[in-house]
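Student: Here's my sequence, what's the structure:
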Amino acid sequence: MNELGIICDIKEGKAKVAIGEMVTDFLNVFQAFSNSYAVSFSPLRIGEQVLVMPVRGDLNSGVILRGLYQEKHKSKNTDTNTFNIDFEDGTHLEYNSKSSTLKLDVTKDISITCVDKTINNQNDTLNTQSHTTNANTITLNAPSINLNGNTQIAGAISTSGKGGESGTFSIKGNLNLIGDLKVSGNISDSKGDLTNHTHSCTDGATAVSR
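Tutor: All right, here's what the predicted structure looks like:
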């Protein structure tokens, strides 16, 4: 018959189970998936309570069925609309089918490797102490872009309008330029044209600014 026991030894994905004073041989353990579609693995832990199901009446030829709650290993969230997993390091995964919300709290790092990634959402907020993006090219399409805070650009800036037409670069405030200023058009200020203006020399003659 089936027997409840405690895992007391682990080796290569198999486990021995203590059932009273008896200890089984190393037995295979049920996992969620083990076929051509997917293969899953959930690490075993000594002290885990399990059910040993004998094969042909022999416990030492049986298999281990896992997933029994213990006093020190109970679900923190038993909401009937929520699937959740709590890992030993504090990482928490939760999905609520009633609100259709997925929550993931990770204590350290998340690493995602893929060929292409597409994210479709209405709003996106990133709260972080620092952010680095490494890419050969970055394309950002938006009707308007707001940068709040000091901005440093290492490299050249090129502007153009939609479809490659002439663009506009506007600055509200002072411009501090270290280096030369080269323009292909005219320069003007509130008083008029500075490119082709004239001024009087000390001898009374009129000269053109060059």
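
Student: all contacts plus neighbour counts: C-alpha atoms, from now on.
Tutor: Noted.

Student: So which residues of this structure form strands?
Tutor: Taking DSSP state E, the strands of the chain run over residues 3-11, 14-19, 22-23, 28-29, 49-55, 58-65, 82-86, 92-96, 101-105, 188-189, 192-193, 198-200, 206-208.

Student: among those, which is the most enclosed?
Tutor: Mean neighbours per residue, mean count of other CA atoms under 10 Å, is largest over the strands of the chain for strand 14-19, with a mean of 22.

Student: Please give the structure of this sequence too, so both can be compared:
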Amino acid sequence: MIEIGIISDIKDSKAKVSIGEMVTDFLPVFQSLANSYAVSFSPLRIGEQVLVMPVRGDLNSGVILRGLYQEKHKAKNTDTNTFNIDFEDGTHLEYNSKSSTLKLDVVKDISITCVDKTTNNKNDTLNTQSHTTNAKTITLNATKVSVNAPSINLNGNTQIAGTISTSGEGGTSGTFSIKGNLNLIGNLKVSGNISDSKGDLTNHIHSCTDGATAVSR
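Tutor: Presented below is the predicted three-dimensional model:
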């Protein structure tokens, strides 16, 4: 006869179940996937309410069917369009098929690694229409970073430790524009002309104190 009981002891992927005054042997537990396609494992917990299904009438040769709600562990969201999981540390995963929205609230860290087994290289690609990251501090470590966008906006103070070079599309000459004041600590070296709103400063002529004229060098 099928019995309802409480997990009282755990050993690897098996568990003992207390049914009244009786305690079963360690029994195998149903998991959602266990085949060549995929193998899943959801950790067992003492106090979890389960069903024990006997084999040939013997509970000690039976299997455990888990997933029964109980007073301490009820579903927090029973919306018919939402799949959701709440973990014991407060992390929450939710997918709403009506709005096609995935929500993931993680208490601590997220680590995603994509490995190409043919080359053993680790790569990942994120495709999204829009993306927003809110964080106190972001650190990016890479040997090379490429950003491809028609327009890039940096809002806030920017510090660059290294060399800045510009080029136009296809390697042609690029343009570097500053709206505001430029404070230069060091030397200024140019390979072209220097001009301001009044004209060319590179080859301009100014008067000397003795009345002669000289070309700026």
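
Student: Assuming the best superposition, what's their TM-score?
Tutor: The TM-score (sequence alignment, normalised by the length of the first structure) is 0.87; 210 aligned residues with a CA RMSD of 6.3 Å.

Student: Kindly reformat the strands of the first structure as TSV containing distance to residue 147 of the first structure.
Tutor: Formatted as TSV, the strands of the first structure follow (distance: least, CA to CA, whole Å):
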stretch	distance to residue 147 of the first structure
strand 3-11	55
strand 14-19	56
strand 22-23	66
strand 28-29	55
strand 49-55	55
strand 58-65	56
strand 82-86	38
strand 92-96	33
strand 101-105	29
strand 188-189	27
strand 192-193	32
strand 198-200	41
strand 206-208	42
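
Student: quick one: which of those is nearest residue 177 of the first structure?
Tutor: Closest of these to residue 177 of the first structure is strand 188-189, at 16.9 Å (criterion: CA to CA).

Student: What range does that closest one cover in the second structure?
Tutor: Aligned using sequence alignment, strand 188-189 of the first structure spans residues 195-196 in the second structure.

Student: what's the offset of that stretch from the middle of its chain?
Tutor: Centroid separation for stretch 195-196 of the second structure versus its chain: 48 Å, with CA atoms, centre = their mean, to the nearest Å.

Student: compared with the first structure, how much does that stretch deviate?
Tutor: Aligned to the first structure and superposed, stretch 195-196 of the second structure gives a mean residue distance of 1.2 Å (mean CA distance after the TM-score superposition for the first structure).

Student: Residues contacting that stretch from elsewhere in the structure, which ones?
Tutor: For stretch 195-196 of the second structure, the surrounding residues in contact (CA atoms under 8 Å, 6 or more residues apart in numbering) are 201-202.

Student: switch to 6 Å and redo it
Tutor: Counting contacts by CA atoms under 6 Å, 6 or more residues apart in numbering, the residues outside stretch 195-196 of the second structure that touch it are residue 201.

Student: What distance do you get for the residue nearest the centre of the second structure to residue 71 of the second structure?
Tutor: In the second structure, the residue lying closest to the centroid (CA atoms, centre = their mean) is residue 110, at 5.5 Å. Here residue 110 of the second structure is placed at a distance of 31 Å from residue 71 of the second structure (CA to CA, to the nearest Å).

Student: cool, residue 189 of the second structure as well?
Tutor: 76 Å.

Student: What of residue 56 of the second structure?
Tutor: 32 Å.

Student: Equivalent analysis for residue 7 of the second structure, please.
Tutor: In terms of CA to CA, residue 7 of the second structure sits 15 Å off from residue 71 of the second structure.

Student: list the contacts for the closest residue to residue 85 of the second structure other than its chain neighbours?
Tutor: With sequence-adjacent residues excluded and distances taken as CA to CA, 6 or more residues apart in numbering, residue 85 of the second structure is closest to residue 93, at 5.2 Å. By CA under 6 Å, 6+ apart, the contact list for residue 93 of the second structure reads 84-85, 103-104.

Student: try residue 39 of the first structure
Tutor: With CA under 6 Å, 6+ apart, residue 39 of the first structure has these contacts: residue 33.

Student: what do you get for residue 3 of the first structure?
Tutor: Residue 3 of the first structure neighbours (CA under 6 Å, 6+ apart): 51-52.

Student: and the gap between residue 124 of the first structure and residue 28 of the first structure?
Tutor: To residue 28 of the first structure, residue 124 of the first structure is 45 Å away according to CA to CA.

Student: no, scratch that, I was asking about residue 131 of the first structure
Tutor: Residue 131 of the first structure is 45 Å from residue 28 of the first structure, by CA to CA.

Student: same thing with residue 51 of the first structure?
Tutor: Using CA to CA, we find residue 51 of the first structure at a distance of 12 Å from residue 28 of the first structure.

Student: any idea what sits nearest residue 2 of the second structure, other than its immediate chain neighbours?
Tutor: Among residues not flanking residue 2 of the second structure along the chain, residue 53 sits closest, at 4.9 Å (CA to CA, 6+ apart).

Student: shouldn't that neighbour be in contact with residue 62?
Tutor: Yes: Residue 53 of the second structure lies in contact with residue 62 (CA atoms under 6 Å); the separation is 5.3 Å.

Student: which ones are touching residue 193 of the first structure?
Tutor: Residue 193 of the first structure neighbours (CA under 6 Å, 6+ apart): none.

Student: repeat that with 7 Å
Tutor: Counting by CA atoms under 7 Å, 6 or more residues apart in numbering, residue 193 of the first structure touches residue 187.
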